[in-house]
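>>> What follows is a predicted protein model with its sequence.
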Amino acid sequence: MTSPDTGGDREKVVTKLTSTLRQDLKVRAALHGLDMQDAVEAGITAWRGLGAALPSVDTGDAESYSTFLPSGLWDGFRADCKKRGISLTQGIAQAVTLWLADNPVPEVKRPAIVRRIVVCNQKGGVGKTAITAGLGEALAEDPAALVPVRVSKHFAALLDTGEGRTDPLALEDLPGLGQRVLLVDFDPQGHLTKQLGQEPLPMNGDSLTNHMAGEGKGDLRELVVTVDEDRFGGRLHLLPACTDAFLLDVRLASVRAREAALERALRAVESDYDVILIDCPPSLGLSMDAASYYGRRRTNEVAGNSGVLIVVQAEDSSADAYGLLTSQIEDMRGDLALDIDYLGLVVNHYDARRGYIATSSLQSWMDIKDPRVVGVIGDLKEQKEAVRAKRPLLAYAPRCEQSVALRALAREISK
């Protein structure tokens, strides 16, 4: 059945399509940046050009499906189906199947130089660990599946809703980013390790601290574990913490070129990943120097590929801590002539219902501009529930407000 499309030269077509083909078509069209109707048009055009019917497709559970096609295309397709002795339902199934075969899932774009994202703030309790984990999860999601994302242009709406969240309808389904991600728990407290359901490394074994001190007992790869959730497809890994990191600053004091110690240790695994995220301790010691140095811009690396991501809260004490941290980073920049890029500010645990302090503080962060606010993450229950369940947030509650915002953050700093 057809009906005219008053908005242009297309006509509405009502046919039948299986739920599996419809979902595959929706995802694949999005991956290629196409409207579904354009993909169907291309499939029908290619099918008609073959001059013969393709192998039969199972259409047993086909349901009503409508789309818009150029005027006249459906009539020609109907005539071809009749000539080939097949139903319209079978014909459209073959056309969509043909388009899917001709348009496979695009390869994920890999960075020329591994991205190194240093998540930091010397103030404890701002949620660095949750941001590190959530950002890594968002970067690693399935590139052949669609996930809900809220784009960054809606940040400003937080100042107007009075509810601590943006319009729930302002979402867009986008493909997962499909990056190979290593999360490094650089905090001796081991919150990232425990949050993801893993155990800290034993004190009498090998650790990142040993490798940074030049006393590694084996291959660093042997310490890495996979975050075992289907939606990450084996792309999300963790280098667990060890409580020996409490002694890291003392051990680094006697290490040659100690600011490069983290880079020397992680160089062995860099080729395995697209992105490495460092969950820093709440400290301004030598370990923070090593993390900042690791995030510096390398030779031939484009600006903004790597750098520091600062997590703050919408309250006054975060501003004081931010000043201390940026002073240390600026000192490193000047003393060692380094290019250390600020990837942005993430305002975490935001809830406008806390009143003027929260809203005015958020506005103050947004007024800074350099570094700019790249994410606003609400203070909602799902994150706490995921920590209790020892599961990644984006696997525990993939459609919650925090998951949606973390995906937006991943895309904002990947531009």
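Received it, and whenever you're ready, just let me know what you need.
>>> rest of the way, CA atoms for contacts and neighbours
OK.
>>> List the contacts of Ala130.
If a contact means CA atoms under 8 Å, 6 or more residues apart in numbering, then Ala130 has 192, 383 as its contacts.
>>> Which of the helices or strands spans the residue of the chain positioned farthest from its centre?
Here the chain reaches farthest from its C-alpha mean at Lys83, the gap being 48.6 Å by CA atoms, centre = their mean. According to DSSP states H and E, Lys83 maps onto helix 73-84.
>>> Relative to the whole chain's centre, how far out is that helix?
44 Å (CA atoms, centre = their mean, to the nearest Å).
>>> Taking helix 73-84 as reference, get the angle to the helix or strand following that helix.
Where DSSP H and E defines the elements, the next helix or strand beyond helix 73-84 is helix 88-102. Between helix 88-102 and helix 73-84, the angle comes out at 100 degrees (axes from the mean of the first three to the mean of the last three CA atoms, to 10 degrees).
>>> Helix 88-102: which residues count as buried?
88-100 (16 or more other CA atoms under 10 Å).
>>> which helices and strands does it pack with?
Counting contacts by 3 or more CA pairs under 8 Å, 6 or more residues apart in numbering; DSSP states H and E, helix 88-102 packs against strand 10-17, helix 19-31, helix 36-50, helix 73-84.
>>> here's the one I want to compare it with:
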Amino acid sequence: MNRIAVANQKGGVGKTTTAINLATALAAIGWRVLLVDLDPQGNASTGLGIKHSQRERSSYDVLIGSSSVVDAAVATRVPRLDVLPATVDLSGAEVEMVSMPDRAHRLDKALNAASARWDICLIDCPPSLGLLTVNALVAARHVLVPLQCEFFALEGLSQLLQTVERIRAAFNPELSILGVALTMFDRRNNLSQAVSEDVRACLGGVVFDTIVPRNVRLSEAPSHGLPALIYDLKCPGSEAYVRLARELLSRLPRVAEAA
């Protein structure tokens, strides 16, 4: 099972929107997809239409060891796409895990036990570099970084990259940066173009060719409990995520079970 952490410690850069729509695109082409919601706000779960009454078990239960991933995962309205939902209990998980000797490996061990169930796993990380994100990076094999096309886009990116290097050295030598996805691009704003050029100049080929535009339909979709690709497949945001999914696939190792 390929595992990708969608991470950036800055909030509001499109992590959850990216995770939801890439998961939907991959499921649409036949992959069995698990989306792990590791954000206590639970926006990825809500954005896929998972009501709080359906979250009897959650990623919190998996991390503290009271449930398996298979038992806690919930099927979504998207065929072949399941979500490991989040609840507000997750906000206390970091405190509870501090005393556990394997606190950085909790998610990794849980996913190892469920590796035959899904072809690919996307992990929606919280906007921080705390123990929840560390668990995601230890469990993942790749990191996808959504980067907002605004003035402070590169602020904090070096800190995330340093964290990735530390995780690679201490826990997970297989971890690699899959790519940086530019999001919330506003073609009417010269600053967006300038930021895009600066990021490509700094990071080169690690930046995906696809740029996700700022799009009203992308913002509306979660309120309907639907991925944008289902809410409005023809909107510019959805079309961008379809292209981004193709690029992502071209960078991933082959998975024998995937369609």
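That came through fine. None of the values given here were measured: they were computed from a predicted structure.
>>> Superpose the two chains and report the TM-score.
Remark: TM-score between the superposed chains equals 0.90 [TM-score structural alignment, normalised by the length of structure 2]; 249 aligned residues with a CA RMSD of 1.8 Å.
>>> Let me have the helices and strands packed on helix 88-102 of structure 1 in TSV, adding distance to Leu362 of structure 1 as columns.
As requested, those are exported to TSV (distance: least, CA to CA, whole Å):
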stretch	distance to Leu362 of structure 1
strand 10-17	47
helix 19-31	34
helix 36-50	39
helix 73-84	53
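>>> secondary structure class for Pro146 of structure 2?
Secondary structure state of Pro146 of structure 2, per DSSP: H, G, I helix; E, B strand; the rest coil, is strand.
>>> Map it onto structure 1.
Aligned against structure 1 by TM-score structural alignment, Pro146 of structure 2 finds its counterpart in Val311.
>>> same check, this time on Ala75 of structure 2
For Ala75 of structure 2, the aligned position in structure 1 is Thr226, judged by TM-score structural alignment.
>>> Contacts only, for that match.
For Thr226 of structure 1, the contact set (CA under 8 Å, 6+ apart) comprises 234-238.
>>> Would you mind measuring from it to Asp219 of structure 1?
Noted for Thr226 of structure 1: a distance of 16 Å to Asp219 of structure 1, by CA to CA, to the nearest Å.
>>> now Asp274 of structure 1
Asp274 of structure 1 sits 20 Å away from Asp219 of structure 1, going by CA to CA.
>>> now the strands for the stretch 101-250 of structure 2?
For the stretch 101-250 of structure 2, the strands defined by DSSP state E, counting those that start in this stretch occupy 120-124, 142-148, 176-185, 207-213.
>>> Same question for the stretch 101-250 of structure 1.
Using DSSP E, counting those that start in this stretch, strands in the stretch 101-250 of structure 1 cover 115-120, 146-149, 172-175, 181-185, 225-226, 236-239.
>>> Would you mind putting those strands into a markdown table with distance to Ala138 of structure 1 alongside?
Below are these laid out as a markdown table (distance: least, CA to CA, whole Å):
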| stretch | distance to Ala138 of structure 1 |
| --- | --- |
| strand 115-120 | 14 |
| strand 146-149 | 10 |
| strand 172-175 | 11 |
| strand 181-185 | 10 |
| strand 225-226 | 15 |
| strand 236-239 | 10 |
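>>> out of these, which comes closest to Tyr293 of structure 1?
Using CA to CA as the measure, strand 115-120 is the one of the strands of the stretch 101-250 of structure 1 that comes nearest Tyr293 of structure 1, at 9.6 Å.
>>> how big is the offset of that closest one relative to structure 2?
Overlaying structure 2 shows strand 115-120 of structure 1 at a mean distance of 0.6 Å from the equivalent residues (mean CA distance after the TM-score superposition for structure 1).
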